[in-house]
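Enquirer: Sequence first, predicted model second:
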Amino acid sequence: MEHGVDTAWLVDHHTEDFTASYAVQHWLDVAAQQKTVAITLRELAPFDKRLGTTQQAYEKAFAGVVNRILDEGYQVIALSTCTGIDSYNKDDRMVALNLRQHISDPARYHVVMDELNDLEMGKILGACELTVGTRLHSAIISMNFSTPAIAINYEHKSAGIMQQLGLPEMAIDIRHLLDGSLQAMVADTLGQLPALNAQLNEAVSRERQAGMQMVQSVLERIGEVK
């Protein structure tokens, strides 16, 4: 048994050979117009019961965070890692659209409706200053593309990943979202981006290295079994 890493760390950046689709280029252009924070949302069920909250309370609380980000002079792009394709019946885009009714300046709140792969999502997240993610996968992709991420922790996975990176303060318990205190935490984080970026780049480089070694080790073992 050996220590593994999430494979989202291993998404290659394709710096030399990436050609943005029309949709991706559109969002890169939007992000270039004004400082941008990305968010990811989700339908909380089945966790809502255990957390003692409701989808409505979660959405209102998240809208409060978005409004604070807008107050700080940023625009917000809502991305979705889970969309209603094939038999998957949860679509994060619907949650993002629902949020709009609570947003103070809807013109600066953009919901990405396009289907994106991990690389395309990484390119867009990489053009943002910060990601506030309910989906852990989005937080990892964001950090892999050099954008700090706050992971909202409703299970224990987010806390473990951030601990491993040496950034435990970037995993925030969902209670801090629901009681409103995440708003100030996000504003503080936006004020500390240069220091955070330096710390993040070092941590991500270590994690990617560990991931590559893990893959190498698995391949070697498969070779031995043959």
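Expert: Looks like it came in fine.
Enquirer: rest of the way, CA atoms for contacts and neighbours
Expert: Fine.
Enquirer: Show me which helix runs longest in this structure.
Expert: Across the chain, the longest stretch assigned as helix under DSSP state H is helix 193-225.
Enquirer: The structure to be compared is supplied as follows:
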Amino acid sequence: MKILLSHAYSRHNAGDAALLSVLIQDVRDVYPGAELTVLMMDEVQPGETFDAVPVRPFPTHHALHRFSSRAAKLGHCLVTLATTALAVRVPAFVNHRVIGRRLTEYLRLCRGSDLVVCVGGGYLRGKPALSSTFELALLLQPLVLYRWMGIPTVLYAQSVGPFATPAQRRMAGHVLRKIDLVIAREDISLGILAGLGATANVRRSVDSGFAFDTATEVDIRSRVGAAPDRPLVGITVRQWLDPAGQERYERAVAAVADVAVEEFGATVVFVPQVTSERQGDDDRVAGRRVAARMRRPASVLGDSFDHHTIKALYSGLDLLIGTRFHSVIFAMTASVPVLAIEYEHKTSGIMHDLGLDEWVYDIATVDAATLTTGLRELFARREEVVAQLAERMPAYQARARDAKQELTTVVSSSSPVVLKGR
């Protein structure tokens, strides 16, 4: 079998890289000996691999990054959407002189594939801006192309939505109703999918980040110079809001970080979960800003860590204040209590699964007083929460590991390929 692992974001996003690692292992377990290829949205170097799997560029998403002006991006998006659709319908157009080398190689790779599994995540969503609608179209169109080419397709451990406009909902519903299998990772996404008319092809699982493990060991206390008798509090932050909202959020995090130092004698360290400079998504920038707003000194890790190292870093913490949700997952799987700052519904959905709703705060409204109250409460009940995590996590992680069994419902493990329901 030849299997495409589509819609991978970036190796510089530790959470998404972990999801890709889990997916690669899951597909290898279900289809041993299969030939795998990763389609990555980030810049790809010749001969690049991920977990020994060849990586190729995801060319339809390249349209969003090739130009800096919005008009040029829009024009390139329209041309990309039109040329890929035409080339699939008229195979004679699959020629580098007509549609370019990237699209030609991509379509030839697709036509030779037996199965597509789209990497887990929360990328199928939309904001009110027109640019977000076009980005959603670029993410959905490959799913249409795979169907046109008769390739069974799975969306692995996804959060879906929200969608800001009727046009986005119509697009998403039209595509997602026809996917062979959609695996939702929380109940909120199940509800959104049902509202789009996608129910018969949907299964419930959990975020595959809970199945990610590593043998890497890191002594984060030595790295930041934390005394053994002082609590070590990690923080992840990100750029997400408009300027006024971002400033309010960052001031709230800075204030609660100062309380951690002043009231609990903690050492505070900002951990960069995502360092994708090309995508304009680098947590080190926001981390430095928040640390500069603090009254007390804090460490800001300046390296770009791989997902194995990042996960190992969290295991050495006593507590995490986490905005990046996979930082929250990595911490909780190491029995580290968390205050989770939610920027998408995946956070509240998954924390609800685990009975940890009380520790979730909305990034759009969170303030210093609310976060400080949560921090004091979590320190007071830390041992209770550690025990809760130790009790609840094994079964939840087992659900994440069991998701791979759903792959067998779409394609048989023997040749020829059998498409479900066709």
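Expert: Arrived safely, thanks for sending. For clarity, every value in this text was computed on a predicted model and none was experimentally measured.
Enquirer: now what about the TM-score between them?
Expert: Superposed pair, TM-score by TM-score structural alignment, normalised by the length of the first structure: 0.84. Supporting alignment: 210 aligned residues with a C-alpha RMSD of 2.1 Å.
Enquirer: elements contacting the longest helix of the first structure?
Expert: Applying 3 or more C-alpha pairs under 8 Å, 6 or more residues apart in numbering; DSSP states H and E, one finds that helix 193-225 of the first structure makes contact with helix 136-144, helix 157-165.
Enquirer: Rebuild these as TSV, extending it with distance to residue 179 of the first structure and mean neighbour count.
Expert: Formatted as TSV, those follow (distance: least, C-alpha to C-alpha, whole Å; neighbours: other C-alpha atoms under 10 Å):
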stretch	distance to residue 179 of the first structure	mean neighbour count
helix 136-144	21	26
helix 157-165	19	18
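Enquirer: what is the orientation angle of the longest helix of the first structure with helix 136-144?
Expert: Angle of helix 193-225 of the first structure versus helix 136-144, following axes from the mean of the first three to the mean of the last three C-alpha atoms, to 10 degrees, is 110 degrees.
Enquirer: follow-up on the earlier one: make TSV out of the helices and strands packed on helix 193-225 of the first structure and add distance to residue 73 of the first structure.
Expert: Converted to TSV, these look like this (distance: least, C-alpha to C-alpha, whole Å):
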stretch	distance to residue 73 of the first structure
helix 136-144	21
helix 157-165	27
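Enquirer: Buried ones in the longest helix of the first structure, by neighbour count?
Expert: Residues of helix 193-225 of the first structure classed as buried by neighbour count (16 or more other C-alpha atoms under 10 Å): 193, 196-197, 200-201, 203-204, 207-208, 210-212, 214.
Enquirer: same deal with stretch 51-70 of the first structure?
Expert: Those would be 55, 58-70, for stretch 51-70 of the first structure by 16+ other C-alpha under 10 Å.
Enquirer: How about the contacts made by residue 333 of the second structure?
Expert: Residue 333 of the second structure makes contact with 210, 389, 393, according to C-alpha atoms under 8 Å, 6 or more residues apart in numbering.
Enquirer: Check the alignment and tell me where residue 142 of the first structure lands in the second structure.
Expert: Under the alignment (TM-score structural alignment), residue 142 of the first structure pairs with residue 331 in the second structure.
Enquirer: Now which residue in the second structure aligns to residue 154 of the first structure?
Expert: Residue 154 of the first structure maps onto residue 343 in the second structure, with residues paired by TM-score structural alignment.
Enquirer: Name the nearest residue to its match, sequence neighbours excluded.
Expert: Using C-alpha to C-alpha, 6 or more residues apart in numbering and skipping residues adjacent in sequence, the residue nearest residue 343 of the second structure is residue 363, 5.5 Å away.
Enquirer: Quick check: the aligned residue for the one you found in the first structure?
Expert: Checking TM-score structural alignment: residue 363 of the second structure goes with residue 174.
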